[in-house]
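> return atomic coordinates for the entry below.
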Amino acid sequence: MAVDGTSGSGKSSTCRGVATRLGLRYLDTGAQFRAITWWMLREGVDVHDAEAVAARCDEAPIVSGTDPSGPTIEIDGVDVAVAIRSDEVTRHVSPVSTVPAVRARLLELQRAIIEDATTDGGIVVEGRDIGSVVWPQADVKLYLTADTEARALRRAAEQGGSDVAATAQVLAERDRIDSGRATAPLVRADGAVHVDTTPYSLEEVIDLVVGLVLEAGS
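Here you go, the predicted model:
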């Protein structure tokens, strides 16, 4: 299953819940972009210099765990799942994710993980170009959104009570960059079902998505 959508729309929680409910594996592609960004910052690479990022993006040794009950992401054998959620990484992940070489490197990694999972029961993959670029042949494709206020409230709560207005500005800027980039922009993939999560609880969204998956497989 391919799940795309805007930041803060509930993709991660929904996908992990659906994968757990259906006994599938889970991949958060956004964590991979964050991991490369974290590595670039650690190595002192200027993340606003696309050529410098492209020159070193193949060096970051990223390993993604696919257990929905505890997904991990490791660099050099160290789990950086918490570190990649820092404000510093959040501020810099967009310029890194627009670099074509970064996207090409991670595209290869993502497809390898998906291909492996398809022989092991299946996988739920979330991101911003999964249904349009990474795995357009997915049996189920979803596009999750929510209004800006709802997304800002959710994200601020996740970050321990961050300023909602400031969070809304960050999300709006991320939307602008993701939708406007030349390589693999955020779009609703052909055949993707649009789900506006604004009025629903997490459990309601999971129930809805599980129903769509079961319907597709019947």
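> when you work out contacts or count neighbours from here on, use the C-alpha atoms and nothing else.
Noted.
> gap between Val210 and Val187?
According to C-alpha to C-alpha, to the nearest Å, Val210 stands 23 Å off from Val187.
> kindly report the same for Thr198.
Distance of Thr198 to Val187, given as C-alpha to C-alpha: 19 Å.
> what's the answer for Arg111, then?
According to C-alpha to C-alpha, Arg111 and Val187 sit 19 Å apart.
> and if you look at Asp147?
Noted for Asp147: a distance of 16 Å to Val187, by C-alpha to C-alpha.
> and if you look at Arg25?
Separation of Arg25 from Val187 (C-alpha to C-alpha): 24 Å.
> with Ser64 instead?
Computed as C-alpha to C-alpha, the Ser64 to Val187 distance reads 24 Å.
> and these two? Which one has more around it.
Taking neighbours as other C-alpha atoms under 10 Å, Ser64 and Val187 compare with Ser64 leading, 22 against 19.
> pretty sure the more buried one contacts Gly77?
No: between Ser64 and Gly77 there is no contact, the gap being 10.7 Å when judged by C-alpha atoms under 8 Å.
> another for comparison:
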Amino acid sequence: MNKFVVAVDGPAGSGKSSVSKQVARQLGFGYLDTGAAYRALAWAVLNLPNFKGLDLANADLGREFDYSISLDPDHYSVSVAGHDVTAAIRESQVAEYVSQVAKLPNVRAFMKLLTQRLVASASQSGVVVEGRDITTVVLPEAQLRILMTASEAVRLNRRAAELSEVSAASLKRQVSERDASDSSVVDFMTPAPGVQLVDSTDLNFNQTVSAVLALVDQRKPKETNE
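A predicted model of the protein is given here:
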């Protein structure tokens, strides 16, 4: 792998998105939110005519799903078929539906290839890639692999602070039920061999960023000097 890749897995509310973005910013790396592609696909199914009735389990998503995302952590944007969906994919309807999309093997296989292609074509010398099966399935060869977790109570509180207008029932569906659905596909609560654990339950944002940067410092000199 020519680029230095930091792969970060973790459940909703663990802090992986905000922390990964800040780590990328401080390192001068690209930032790739792989969950955005799943959300964008869910948005497409809910909103685009050509996705109405489309069998996602067998569809040629490389042809049907016109997707693009910026890897610049300071200029984050997501589009589908020319539609700017950066804000739309964060809406409750999409957040509640995305687990139905993400559990399909055909979708996950496509997303794996999409992520690998985006990393390979990145203009930066390194990329921080965050998601839910990045360390074990998508980029197991990444120079640094991290599982970022936090207690369910902490994760629910963090997501509630981000989504102040979301009901308790909707929040439960977006976090706890998404955990249950995704855990049937990939175990993102226990670090696989070689994956570093960062538990942010008792850490604030800056402390979590520092913990990740410290792990990068341990790996980057050895990897880049080889």
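> got a TM-score for the pair?
Put the two chains on top of each other and the TM-score (TM-score structural alignment, normalised by the length of the first structure) is 0.90; 213 aligned residues with a C-alpha RMSD of 2.0 Å.
> what's the biggest helix in the second structure, counting residues?
Longest helix in the second structure by number of residues, with DSSP state H as the criterion: helix 205-224.
> chain center to stretch 108-126 of the first structure, what's the gap?
A distance of 14 Å separates the centroid of the chain from that of stretch 108-126 of the first structure, by C-alpha atoms, centre = their mean, to the nearest Å.
> contacts for it, please.
1-4, 11-12, 15-16, 18-19, 23-30, 134-135 (C-alpha atoms under 8 Å, 6 or more residues apart in numbering).
> what does stretch 57-73 of the second structure give?
With contact meaning C-alpha under 8 Å, 6+ apart, stretch 57-73 of the second structure is reached by 21-22, 24-25, 30-32, 37, 40-41, 76-81, 104-107, 110, 122.
> show me what contacts the aligned residue in the first structure for Val98 of the second structure?
Aligned against the first structure by TM-score structural alignment, Val98 of the second structure finds its counterpart in Val93. Going by C-alpha under 8 Å, 6+ apart, Val93 of the first structure touches Phe33, Arg34, Thr37.
> alignment lookup: Ser7 of the first structure to the second structure.
Taking TM-score structural alignment, Ser7 of the first structure has Ala12 as its aligned residue in the second structure.
> swap in Arg34 of the first structure?
So, by TM-score structural alignment, Arg34 of the first structure is matched to Arg39.
> give me the three-state assignment for its match.
The assignment at Arg39 of the second structure comes out as helix when based on DSSP: H, G, I helix; E, B strand; the rest coil.
> I'd say it and Ile89 touch.
Yes: Arg39 of the second structure is within contact range of Ile89, at 5.5 Å (criterion: C-alpha under 8 Å).
> mutual contacts of those two, please.
Contacts common to Arg39 of the second structure and Ile89, judged by C-alpha under 8 Å, 6+ apart, are Ala95.
> determine the longest helix present in the first structure.
The single longest helix within the first structure, with elements called by DSSP H, is helix 100-118.
> which position in the first structure pairs with Ala192 of the second structure?
Structural alignment places Ala192 of the second structure opposite Ala189 in the first structure (criterion: TM-score structural alignment).
> now the match of Ser7 of the first structure: how far from Ser68 of the second structure?
Distance of Ala12 of the second structure to Ser68 of the second structure, given as C-alpha to C-alpha: 23 Å.
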